[in-house]
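*Asks:* After the sequence you'll find the predicted model.
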Amino acid sequence: MYIKKILLAIVLIGLAVAAFFAYYVYSTMFSPNTAFNNDTAYVYVKSTDTYNDVREQLMPLLKDIDKFDALAEQKKYVSNIKAGRYAIEKDMSNNDIINSIRSNNLPIKVSFNNQETLEKLAGRVASQIEADSISLLNAMKNKNFLNENNFKEETALGMYIPNSYEFFWNTSAEKFTNRMLKEYNRFWNDSRKAKAKVINLSEDEVIALASIVQKETAKVDERPRVAGVYVNRLKKRMPLQADPTVIYALKKKTGDFEQVIKRVLYKDLEIDSPYNTYKYAGLPPGLIAMPDVSSIDAVLNYEKHNYYYFVVNVENFGYHKFAKTLAQHNRNKQEYIRWINNKGIRR
């Protein structure tokens, strides 16, 4: 009888231990362990991060970090960190969290447009992926990469077609530039190449002209007409005389691309720069800003007309008045000069 009681006690203790162990395993692995109220929280794991770095991000998101540590050790996550952007859903268990941050790297949308320089583009992209602006700029300016793909530093910005692209957050600078080269080559399909050939311009020249069109007008519906003016000038071997190229030359000379220049002065037209299309005929050596796809296609599908001049239309702001003759243009120009003087715009 005494032995039966001992055996029963042992069995009960064993059951209690097993129950406690089962509860501990369940609470460690499968019970909810999130401490945030939003539906989703994101964890960004850098390529150089250790478990302690990941743990530091997780601490404010979890109720019990110690239980997470125990399971992470058991599942060998502590020695197998994977870089990327990961989602943690509200009420996830430790087991689900580890599975997510170990194997469910989520892509992000990287977008950019209207950057004036590679430096600005690198900064814009660096704010969206892990790679920093210095490594991105070095990759963008890498001489071997540019030479192998028929770019120069002056034309390199044209390789980046403005849009939204899907990337993994931990994309390296080199992988970013390689991907953008593929997107550039995809953009220049047979149809666009054929249209460029018709107007006797290379891809770089189309983008350089598109960048001028982009700066001349914000009105998408007017861009083909503005492009047509410049194509007409190129055909007649007339200088482009595009004010945005002078503004770019001034910014490039001073190194200050943040300055705002609202008015080009006659003295500015004398600046000695290959980007000054008043002083040098033909297209500048590279683009003066990143053009939208609408501006590139405006050049490739330019409006055929007999206009050679245009100036701001003070009666319909945002648009321009176009002229076929210099006499007509000078009349339109005087109207604009009177308006800008009345507004007191000196620079």
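*Replies:* Thanks, I have it. Numbering: from 1, shown residues only.
*Asks:* When you work out contacts or count neighbours from here on, use the C-alpha atoms and nothing else.
*Replies:* Will do.
*Asks:* Ignoring the adjacent residues along the chain, who's closest to the spatially most central residue of the chain?
*Replies:* Centroid-nearest residue in the chain, with Cα atoms, centre = their mean: Phe112, separated by 2.9 Å. Nearest residue to Phe112, sequence neighbours excluded (Cα to Cα, 6 or more residues apart in numbering): Pro162, at 5.6 Å.
*Asks:* let's bring in a second model and compare:
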Amino acid sequence: MLWSFLIALGLVLAMAGSVLFYLWNGLRPTAASSKTVMITISSGMRAQKVAEMLEENGLIRNASLFNGWLKLQGEGSRFQAGEYELTPGMTRDQIVAKLNKGDIVAASTIKFTIPEGFTVQQIADRLAEKAGIDKAKFLEIAGKPEEWTGSIWTKTLPTDKNLRYPLEGYLFPDTYEMKAGSTESEIINRMLAELDRKLDQLPEDWLGTLEERGLTVHQLLTVASLVEREVVIDEERPIVSSVIENRLKKKMPLQIDATIQYSLDKPKERLLEADLKVKSPYNTYLNAGLPPGPIANPSLKSIEAALYPEQTDYFYYVTKKDGTNSHLFAETFKQHQKNIKLSEKNEKK
């Protein structure tokens, strides 16, 4: 009986020792290494899934034991989403502390600036150069409404086949910093979201003002784009906006050179008389009213000028050509002709 007892006791102790060794071995740190391992925890990921990921990457020995230990310690519910840099050999406490703290690796980013007045085509060129995006894909997505989720105002875009680029005027010019590897769609929607954010900075009554003037947001952005491409000096933006409004009220052709430039495949340094006859819905010499849509992506100052034009009797303007980038304004065509001669004199000087 004594021998039977000793044998049974030995078996129990052996089994207990095996269990203890299994637990000790399964929970001890992995072999130390200087090689870093990157893991990504997504939002809402369960502790068991995290444990499995840690085991797969050689950071712990046994996911089931690690998960059980987390439950006993009351851990695992505070892990924060993000990308982590871990190394084999870290203790359980070190791993948990890092995940609880959210000590994530700073994501690499791309930074790019879209100047005010850039067209969709120019934006695509700039992003291909500075952000490494696929230009053709960017332009393709810029023509797919189902991809646009960044702005509420794209829902009101007119379905006009004459629009050269539907998102022209809606991609807000600014300096952006985004996660490296951002897709063409993500970049477009980030720029669309910025438009909404900027429009929210307008006075609270801006939509009421727009309704009183009988304009849609699309028409507002169209006028703003004309102002953007015609004006350099901020103080003149509301004045040029007033010329546009006055001409529209009188049903006069806008005759804005910037719309001709937009109509051409390649902008010219100087327009010729023949260019003014180019057949295009954007040609404001041949077509009355506003063009089908914006001809560029305007700044907030140009949007404000389009929304709140100066009260003037001006119907004409011409650049002074004296190096100041300013304009001469006129109420009558006769006065405008005098201004043109003065402008030409300045150019000769």
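*Replies:* Looks like it arrived, so ask away. Since the structure is predicted, the reported quantities are computational estimates derived from the model, not experimental observations.
*Asks:* Test my guess that the residue nearest to the centre of the first structure contacts Asn163.
*Replies:* Yes. With contact defined as Cα atoms under 8 Å, Phe112 of the first structure counts as touching Asn163 (6.2 Å).
*Asks:* Could you find the counterpart of the residue nearest to the centre of the first structure in the second structure?
*Replies:* Per TM-score structural alignment, the equivalent position to Phe112 of the first structure in the second structure is Ile114.
*Asks:* Contacts only, for that match.
*Replies:* Contacts for Ile114 of the second structure (Cα atoms under 8 Å, 6 or more residues apart in numbering) come out as 123, 126, 173-175.
*Asks:* Compare those residues with the first structure and list the overlap.
*Replies:* Contacts conserved in the first structure for the contacts of Ile114 of the second structure, counting by both residues aligned by TM-score structural alignment, their matches' Cα atoms under 8 Å: 123, 126, 173-175.
*Asks:* just checking, which of those residues belong to helices?
*Replies:* Mapping those onto helices (DSSP state H) picks out 123, 126.
*Asks:* Just the closest of the kept ones among the contacts of Ile114 of the second structure to Ile104 of the second structure, please.
*Replies:* Of all those, Thr175 has the smallest distance to Ile104 of the second structure: 25.2 Å, by Cα to Cα.
*Asks:* Look up the closest residue to the closest one, ignoring the ones flanking it.
*Replies:* Leaving aside its chain neighbours, Thr175 of the second structure sits nearest to Thr113 (4.1 Å; criterion: Cα to Cα, 6+ apart).
*Asks:* next SSE after the longest helix along the first structure?
*Replies:* Counting residues, the longest helix found in the first structure (DSSP H) is helix 2-29. Once the chain leaves helix 2-29 of the first structure, the next helix or strand it forms, by DSSP states H and E, is strand 40-45.
*Asks:* In the second structure, point out the residues matching that next one.
*Replies:* Strand 40-45 of the first structure maps onto no residues of the second structure, going by TM-score structural alignment.
*Asks:* distance between that strand and the chain's centre?
*Replies:* 21 Å (Cα atoms, centre = their mean, to the nearest Å).
*Asks:* quick one: contacts for Glu331 of the second structure?
*Replies:* The contact partners of Glu331 of the second structure, taken as Cα under 8 Å, 6+ apart, are 313-316.
*Asks:* Please apply the same query to Ser64 of the second structure.
*Replies:* 48, 51-52 are the contacts of Ser64 of the second structure under Cα under 8 Å, 6+ apart.
*Asks:* Now with 10 Å, please.
*Replies:* 26-27, 48, 51-52, 55, 70 (Cα atoms under 10 Å, 6 or more residues apart in numbering).
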